[in-house]
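**Q** Sequence plus the predicted model coming up.
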Amino acid sequence: METVPAAGRDRLSHLPDCLLHIVLSSLRSRQAVQTCLLSRRWRHLWRLVPCLDVDQRDFLLSVDRDREPDFPGRGASDVYKKARKERLDTEMKRRRSFEDFADSVLPLNGTWPLDAYRLHVSERDLREASSRWIRRGLARRPVELSVAYGYVTHHEYPWHYSFDFISAGGGALHLTSRLRKLHLSGLTLSRKFAEELRSECPVLEDLKLVDCEHDHPIASLTLKRLHIEGRYHSDSYSYSYSYRSFGSLDPIAVPALVSLNLHMVCLPDSEDEFQSVAVASITYPCYDASNRFLKSLRKASVLELRSFTTTVRQSSRTSCN
């Protein structure tokens, strides 16, 4: 007769390491590391998790950003200076904690392959350290790579960090041989990146570029899903748009492309047909001369168009908003 476990018994800890690593992979790295406090069984499990998600936002509390003191009135300058100094000291401590944490989860001698590596940095001053973290992450030959340079507050304007695989990986291009999914945000992509994408990423299937500066052609024989978007900026005082161009997009250069998603980008003036594209979505094109490009998507079974200022003939398979 099977014994029923006592109430409150820790059955999760009795699972094999491979299953616990899957559980930890669903957490951000800071949360995964914190599980080492649960018991001796969990002390070192996080070190071999196949998915790393290093995110500076875990070290930035919204309450800290709201503690910026108001401009002082007459006779209150000392109070203002003290409050501002306390806030800056707190921010510096959190930044140092994040740097120490990122170096700990990405050790210099780490060699085991990763299923996914995600890095999100929120401060300009960490560019040099970010290069180190990207290099160490690539050294683990991830299947999925995501690098994002975000913003502490929604109303800050973009800042860009130059990226290509040669500089990021320390010249070791073989590190991209397993890469299937690549998501980049807030980066400036050089011509080297465009060349490496075609020649050094032999199994890449998913490419997502958000608010990236890139004016060179995108070419990949294996790419199936392409998502490019600019940036919408708004606050209580102003509204502005930041459109992105992506150079030329030739059907011959992406012959396996199945899904295309373009948001606030400058569409190429071309009618070359994308016969392999089955699903396409285009939102907020930056100018009205886009009908020629829309003709290139005539084979798509699903075509979603949003926020166009020109009239587009609607068919049974086209959605227009």
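**A** Okay, I see it.

**Q** okay, CA-based contacts and neighbour counts for the rest of this
**A** Will do.

**Q** which residues does S131 contact?
**A** Applying C-alpha atoms under 8 Å, 6 or more residues apart in numbering, we find S131 in contact with A168.

**Q** okay, pairing it with this:
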Amino acid sequence: MSHRLKTTKASPSSTGDHLSALPDSVLQHALGFLEAQEAVRTCVLARRWRHIWRLIPRLRITDVDAFRSVEKLNEFVDQLTLPRDRGSTIDECEFDLRGLLQLEDAHVDLWIRRVLKCHTGLLQVHLYANLPATQGPLIVRLDNRPLFSPHLWRLELNGVFLEDSLLDFSSCSVLNDLEITNCVIDTDHILSQSLKKLSIMGCELCWRLHPTLISAPSLISLQLNDYIGVTPVLESMPLLETATVNLGHQNEQYCDFCDKGGFGDCECGMCYMYPDNDYTPDVSVHLVGLSSVTCLELIASSKMVTFKRDLQYCPAFSKLKSLLLSDWCLVADLQTLLHFLHYAPVLEKLTLQVCKVYISSK
């Protein structure tokens, strides 16, 4: 007796591509992990894919080698950042254009402000920088207007010229994390009521009528490290928990190292910025903002005069439990070290970072 084998046809889903069964929102989420050019190339896969890339929630413009010229880059990103339909957002955006020369300021500024209108929460801007700006390629100068976004919570800026109102973040009401690296900062103030974490590293703080004022009363974490220029003034930060501050190691040409006592007594022309003058008489300009901190790392040059003056007017560190100091505090009969020990009543841990000096016998 013969038996016929029963055959069944394979379903379309088992032979076709399984991606077709996924909703557009899932495909858009997946495309967001690709570099922007790769995401755009998916438009040739099928008719359905023609416009999916236009609404991806994450933009990554990072493959600068793929662009033959700045003009090609401008054309591509101009189209990519066009205003979207209402309800379509860009949750995260990364511009990493390091290595491209002659970036056009107006285009970069336009892209940043466009993506912020799409409810971007995380924005990373990494451009070509070679400090100081007078050497090598010029860095991008953004428009001197405040950024506006009720959704931006983290901002990273690298290799950008920042000036005046651009660093007033009063219109970014939920911004809590700001990282500024390898930038030129040319402003009287950095303002934010919401900021909780601030990092300024490898930047140049330009000469101004007054030093840059950092006003961030909600700050919990501060990192100020490896900068060039005039030391900023720190306003009160009552919620500050941790701070790493490295002052004065690259500033020998600035007034921070002038020991002539005040404006008119020296040739630097900058002494009026600090104590013993009309701008900040009998006020701590650096340490007062750190007086509420719990954990502090404070590294400075032993030549930094304005920092020593600060100790005369600095209030008590009533919450300080952990303190790291470099060997600048060991000069002048240990007066600086003794000052900290006297005005830090709850101090539990003290670390002294002492540099070794090797003297040749020759």
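**A** Cool, the structure landed. Predicted model only: the values in this text are computed from it and were never measured.

**Q** Do I have it right that I185 of the second structure meets L162?
**A** Yes: using C-alpha atoms under 8 Å, I185 of the second structure is in contact with L162, at 5.0 Å.

**Q** Over to H151 of the second structure. Which of the three states is it?
**A** At H151 of the second structure the chain is in coil, as set by DSSP: H, G, I helix; E, B strand; the rest coil.

**Q** contacting residues around it?
**A** By C-alpha under 8 Å, 6+ apart, the residues touching H151 of the second structure are H119, T120, G121, C172, S173, V174, L175.

**Q** Show me what it aligns to in the first structure.
**A** Counting by TM-score structural alignment, H151 of the second structure lines up with R178 in the first structure.

**Q** separation between its match and V54 of the first structure?
**A** Here the criterion is C-alpha to C-alpha, to the nearest Å. By it, R178 of the first structure lies 20 Å from V54 of the first structure.

**Q** Then I218 of the first structure?
**A** For I218 of the first structure, the distance to V54 of the first structure equals 28 Å [C-alpha to C-alpha].

**Q** need the strands for the stretch 101-250 of the first structure, in chain order.
**A** 116-121, 144-149, 161-163, 181-185, 187-189, 206-210, 225-229, 231-234, 239-242, 244-245 (DSSP state E, counting those that start in this stretch).

**Q** out of those strands, nearest to H14 of the first structure?
**A** In terms of C-alpha to C-alpha, the element of the strands of the stretch 101-250 of the first structure nearest to H14 of the first structure is strand 116-121, at 25.5 Å.

**Q** Can you name every helix or strand that that closest one contacts?
**A** Contact here means 3 or more C-alpha pairs under 8 Å, 6 or more residues apart in numbering; DSSP states H and E; on that basis strand 116-121 of the first structure packs against strand 51-55, helix 127-138, strand 144-149.

**Q** would a markdown table of these with distance to W112 of the first structure be doable?
**A** Compiled in a markdown table, these are given as follows (distance: least, C-alpha to C-alpha, whole Å):
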| stretch | distance to W112 of the first structure |
| --- | --- |
| strand 51-55 | 11 |
| helix 127-138 | 11 |
| strand 144-149 | 14 |
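
**Q** Ok, which of those comes nearest F98 of the first structure?
**A** strand 51-55 (8.5 Å).

**Q** For the closest one, give me the average deviation versus the second structure.
**A** Here the mean offset of strand 51-55 of the first structure against the second structure after fitting is 2.2 Å, by mean C-alpha distance after the TM-score superposition for the first structure.

**Q** Tell me the counterpart residues of that strand in the second structure, please.
**A** Using TM-score structural alignment, the partner range for strand 51-55 of the first structure is residues 58-62.

**Q** Which residue in the first structure aligns with V108 of the second structure?
**A** That one, V108 of the second structure, aligns with S130 by TM-score structural alignment.

**Q** What sits closest to that match if chain neighbours are left out?
**A** Sequence neighbours aside, V121 is the residue nearest to S130 of the first structure in space, at 7.6 Å (criterion: C-alpha to C-alpha, 6 or more residues apart in numbering).

**Q** who's in contact with K192 of the first structure?
**A** Going by C-alpha under 8 Å, 6+ apart, K192 of the first structure touches D164, F165, I166.

**Q** how about the helices in the first structure?
**A** Remark: helices assigned in the first structure by DSSP state H are 17-25, 29-34, 62-65, 77-105, 127-138, 165-168, 191-199, 291-295.
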